[in-house]
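S.K.: give the three-dimensional model of this entry:
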Amino acid sequence: MLSSARGFWGRHRRKILFSLGVAGVGYAAYRLYETHQRKLVRVEQRAQEERAADELIKNQLQTHFENVQRISDTTTLPFAMHYLRSRIMEELDISHLTERLLQGKGESSTLTPKEKYDTWEKIKILSFTRTVCSIWATTMLSLYVRVQVTILGRHLYLDFARVTDGAHLQEESDAFSKNGHKDFLATADYLATYGINALITKMQHAATEILKEKQLKDPMNMDQVLQTMLQILDQFMGLCIDNSWINYLVPENANLYAQLMAVSSSGFDESSLLKDVRKLDQLMSETRIVLSSDDFINIMERSLRKIAGVVIEDLAIQIGTPIPPSGLPLAKLLARVAQLSLPLLEEPNKNKHIQIIRSMPEVELFYTFLYANMPQET
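M.R.: This next block holds a predicted model:
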């Protein structure tokens, strides 16, 4: 038996070893294949988890974007517009001039012809200044506040995302009171508080330059009134060398602004404001960069021209009666031109001009890209 087994082993030794070797190689290859498949499954699972996490963050980003825009609509912008209206009406009041003309009517007039002429000229300049200033201020404040809350919303989201690793965002009401955020939102009042006088002075200078050749008796149709307003806007922007108009909206120096706020307003916590000035300076610097960008200047110019066109449509409606092709004497248009500023400075939820700006596709696209593409570390 043993000898026959040895004989069988001797005769088939090569075949047996070859078979065992093939089987071993096949088993090893199978194990390697199985391990590779498990790795592929794990990789795919991780990829799916990452896609799900990215989608969650994307959805949260969109939701948060909508939330910070609502803050602009319900708090920041309404308060800023209310103060802006009172300042423009106060600084560009023409009622005393019209009363002077009324008192000077009749044979017993105490006004000389030159005094009458000079008064009419002042009314002409101030009427256009008030309305064009209102067009610019309303448009720019609306755009500025949305830049502001978009920058702040992005900062808040990234701060929360780093802490929560993509978990649900915290409530905005807690976050806005920290790290200079609340103080940054308060800069929406800077235009009405500190920038308005310089704005009015330069706008009046532009209006004087454009209107100097336009006589009170000259007829003007609606298109000519529109072109006059656009020329004043262009002249004004031309006077603002190196985008100096930004200084009407954004404080130039965070430290000085913080000190002004701490001294002038009892609503500010002085120690907190001065402590958070570094964050405030960062947010203000980012805002200036956005406002000076070509993309923002593009939507600014489009918005200003759009609102100017709507204002002239309102003027034609107010006149009511058919307007001759040649137009009406400029003197007869001035009172209505001045009145156009009132609806421009209406509170946001009643202000159709702000709604028009907000619904412009190019404006919506700008803010969507701004929110999504701001640097994560600034």
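
S.K.: only C-alpha atoms for contact and neighbour calcs from this point on.
M.R.: Will do.

S.K.: which helix runs longest in this structure?
M.R.: Ranked by number of residues, the top helix in the chain under DSSP state H is helix 2-71.

S.K.: Phe236 reaches Thr201, doesn't it?
M.R.: No: with contacts counted by C-alpha atoms under 8 Å, Phe236 stays clear of Thr201, the gap being 10.1 Å.

S.K.: packing partners of the longest helix of the chain?
M.R.: Judged by 3 or more C-alpha pairs under 8 Å, 6 or more residues apart in numbering; DSSP states H and E, the packing partners of helix 2-71 are helix 113-164.

S.K.: and the angle from the helix it packs on to helix 2-71?
M.R.: Helix 113-164 runs at 160 degrees relative to helix 2-71, counting by axes from the mean of the first three to the mean of the last three C-alpha atoms, to 10 degrees.

S.K.: what residues does the next helix or strand after helix 113-164 touch?
M.R.: Once helix 113-164 ends, the next helix or strand along the chain (criterion: DSSP states H and E) is helix 172-175. Applying C-alpha atoms under 8 Å, 6 or more residues apart in numbering, the set of residues contacting helix 172-175 from outside is 156, 181.

S.K.: the helix or strand just after helix 172-175 - contacts with which helices or strands?
M.R.: Sequence-wise, the next helix or strand downstream of helix 172-175 (DSSP H and E) is helix 181-185. For helix 181-185, the elements it packs on are helix 113-164, helix 277-291, judged by 3+ C-alpha pairs under 8 Å, 6+ apart.

S.K.: let's compare: structure for the following, please.
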Amino acid sequence: MMSVFSKVRNFVSRHRGKFIVSSILITSSIILTRYAQQKLKDWQEKEMLEFLERTRKQQHFENIGRTCNQTTMNLASSLVEALSHVTDTDKTIAELQANTGNKVIVWETLKIQLFTKLCCLIYAMSMLVIILRIQLSIIGGYLYKDPSSIPTEIQEKFLTLTQNLMNDGLNKISSKVTVVCKNILGQIDLKKPMRLSDIDALFWSLQAAIGDGEDNPIDNLKTYINLNFEEDKSSRNIYTLLLRDTLDLIESDEVKSLTTQCINRGFTQLADQLSEFFINNGPSSSKQNPEEVNLKKPLAKLLPIINGILSKNSFPDKFVQQLVSNERLHIFGANIYESLL
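M.R.: Down below sits the predicted model:
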């Protein structure tokens, strides 16, 4: 029995170094395994927290987007209604139907009014959608960081900028566009045959003239929403910060480019809707034939068509739907939101 213990003792003595090394290796493996497991657990927890944060942020931003779209749709209807008062074509049409006064003069008046109305609608609607997207993205960014950062009354005061556009701003746009339409359309006889290409050229002429001068709506958007305030660079007042952020954005080249794109799309869509009547005397899904490009209609016959498109909200509804689904506008809003986080 003793000899067995002696043999074991002698074996351990001879291989003591190996046992020590093995013990160290085993202990180290256990420690490293536990360390790796803890690191993996920490990484998984961090990834989960980041995932939950991204999900919460995404849901918050999507809610802002839905709010923005719904608010836009509601205000778009109010804008169309306000425009009908600023440019009252119904009164002129009633005068034509009553067959009173000089019909040529009344038709000339209607011509100016209808083109003024459609131009104002495209410009004002584009400006409204972009301003709302800017404002709600800014508010969303601040509220995500700190839900109590902007009191409700400050939010309401900040959002009155859109009301400025629909009141004084709309009158300013109408005044400028009316002068432009008189200068350009006053030279076009009501009996002049118009091709589709002539209509497109007319729209581009109107856009170029509206974009000329210091009161250009695209370059001077702040004057149409009455965004004027005495800026204190050191002020941390939340309302001042909101106005400062808005001003920086609307004066940026990106917003000017985005506004131009929206306006261009508006005139393109209007030309597309007119072409349906221009070619087929009514809406149709048939494709345009090469021979139809040269079809002509007197300008006077296009006026009732334009009035119908505007009066039945066919064009305004389609245009605002196109604007709220504009992918570039969504990306722009997301960039504003992210920049404030």
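
S.K.: can you find the partner of Ser205 of structure 2 in structure 1?
M.R.: Using TM-score structural alignment, the partner of Ser205 of structure 2 in structure 1 is Gln231.

S.K.: please tell me I have it right and its match contacts Thr208.
M.R.: No: with contact defined as C-alpha under 8 Å, Gln231 of structure 1 does not reach Thr208; the gap is 11.3 Å.

S.K.: tell me the contacts of Thr89 of structure 2?
M.R.: Thr89 of structure 2 neighbours (C-alpha under 8 Å, 6+ apart): 110, 113-114.

S.K.: and of these, the nearest to His85 of structure 2?
M.R.: Nearest to His85 of structure 2 among the contacts of Thr89 of structure 2 is Gln113, at 11.6 Å by C-alpha to C-alpha.

S.K.: which residue lines up with the closest one in structure 1?
M.R.: In structure 1, Gln113 of structure 2 lands on Leu126 (TM-score structural alignment).

S.K.: what about the spatially closest residue to its match that is not a sequence neighbour, neighbour count?
M.R.: Distances taken as C-alpha to C-alpha, 6 or more residues apart in numbering place Leu92 nearest to Leu126 of structure 1, at 6.6 Å, with adjacent residues excluded. Residues within reach of Leu92 of structure 1, counting by other C-alpha atoms under 10 Å, total 17.

S.K.: which position in structure 2 pairs with Leu92 of structure 1?
M.R.: Applying TM-score structural alignment, one finds that Leu92 of structure 1 aligns to Thr87 in structure 2.

S.K.: surely its match touches Lys117?
M.R.: Yes: at 6.2 Å, Thr87 of structure 2 counts as touching Lys117 under the criterion of C-alpha under 8 Å.

S.K.: which neighbours do those two share?
M.R.: Common contacts of Thr87 of structure 2 and Lys117 (C-alpha under 8 Å, 6+ apart): Ser174.

S.K.: that older thread, tell me how far the match of Ser205 of structure 2 lies from Ile125 of structure 1.
M.R.: With distances taken as C-alpha to C-alpha, to the nearest Å, Gln231 of structure 1 is found 14 Å from Ile125 of structure 1.

S.K.: the more surrounded of those two?
M.R.: Taking neighbours as other C-alpha under 10 Å, Gln231 of structure 1 and Ile125 compare with Ile125 leading, 21 against 17.

S.K.: hmm, back to that, counting neighbours, what do you get for the match of Gln113 of structure 2?
M.R.: Leu126 of structure 1 has 25 neighbouring residues, counting by other C-alpha under 10 Å.

S.K.: can you check the one 3 residues further on too?
M.R.: By the criterion of other C-alpha under 10 Å, Thr129 of structure 1 has 28 neighbours.

S.K.: do the same with Leu328 of structure 1
M.R.: For Leu328 of structure 1, the neighbour count with other C-alpha under 10 Å is 16.

S.K.: please apply the same query to Leu132 of structure 2.
M.R.: Leu132 of structure 2: 20 neighbours (other C-alpha under 10 Å).

S.K.: and it, what pairs with it in structure 1?
M.R.: In structure 1, Leu132 of structure 2 lands on Val145 (TM-score structural alignment).
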